[in-house]
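Peer 1: need coordinates for the below:
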Amino acid sequence: MAKSSPAPAETTPVADFERSLDELEQLVARMEGGEMSLDESLRAFERGIGVYRHCQQALDQAELRVRLLLDPDAPDTAEPFEPKV
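Peer 2: Purely as a prediction, here's the structure:
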């Protein structure tokens, strides 16, 4: 009888942010190492910009949630916020 692998756990926004930030740091370190070709550097830069934007969006959502939680006129529960892109 074959064992089934456990279902992958859903990633939390915090875990997703931390993974993206780690990827961004690795990209920067590789680029600073100076051993990448120009083409590799451009691809890494493009990926880095995308990851940076994802991180910034996550931070914006977190800031909004904090503001909602601290607002005395806000309802007792915060609802998910979908930012405009």
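
Peer 1: from now on I want contacts and neighbour counts done on CA atoms only, so please keep to that.
Peer 2: Fine.

Peer 1: pull the number of nearby residues for the residue lying closest to Ala44 once chain neighbours are set aside.
Peer 2: Closest residue to Ala44 apart from its sequence neighbours, by C-alpha to C-alpha, 6 or more residues apart in numbering: Leu27 at 6.3 Å. By other C-alpha atoms under 10 Å, the residues close to Leu27 number 18.

Peer 1: one more to put side by side:
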Amino acid sequence: MNDTPIEKMSFEQALAELETVVSDLEGGNIPLEQSILLYERGAKLKAHCERKLAAAEEKVAQITRGPDGAATGLTPVDPD
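Peer 2: Just a heads-up that it's a prediction; the model follows:
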């Protein structure tokens, strides 16, 4: 388990640790008390990743909106 406070982790760091937590829990070789602690940390890591993604989505939305709030500079994707 990483000692870095979750709120200071980048998205990539938090996601990597979350993947490790899930793998450890799925392995089933961890005592119950430690599993509970890992699950709690995993829930916090998941929430942190969700916040980071939401913030990134909002930044992208701000970049693609004009002063009137309408989408600008977007080009339709040609499906063919």
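
Peer 1: aligned to Asn29 of the second structure, what sits in the first structure?
Peer 2: Alignment note (TM-score structural alignment): Asn29 of the second structure maps to Glu35 of the first structure.

Peer 1: before we move on, which element is its match in?
Peer 2: In this structure, Glu35 of the first structure sits in neither a helix nor a strand according to DSSP states H and E.

Peer 1: still on that earlier bit, correct me, but the residue nearest to Ala44 of the first structure touches Glu46?
Peer 2: No - between Leu27 of the first structure and Glu46 there is no contact, the gap being 10.3 Å when judged by C-alpha atoms under 8 Å.

Peer 1: and for the spatially most central residue of the first structure, nearest residue in space, chain neighbours not counted?
Peer 2: The residue lying closest to the centre of the first structure (C-alpha atoms, centre = their mean) is Phe17, at 3.3 Å. Spatial nearest neighbour of Phe17 of the first structure, excluding adjacent residues (C-alpha to C-alpha, 6+ apart): Cys55 at 6.0 Å.

Peer 1: let's verify Val51 of the first structure: helix, strand, or coil?
Peer 2: Under DSSP: H, G, I helix; E, B strand; the rest coil, the three-state class of Val51 of the first structure is helix.

Peer 1: what's the burial count for the counterpart of it in the second structure?
Peer 2: Superposed on the second structure with TM-score structural alignment, Val51 of the first structure falls opposite Leu45. Counted by other C-alpha under 10 Å, the residues lying close to Leu45 of the second structure total 24.

Peer 1: with that, I have no additional questions.
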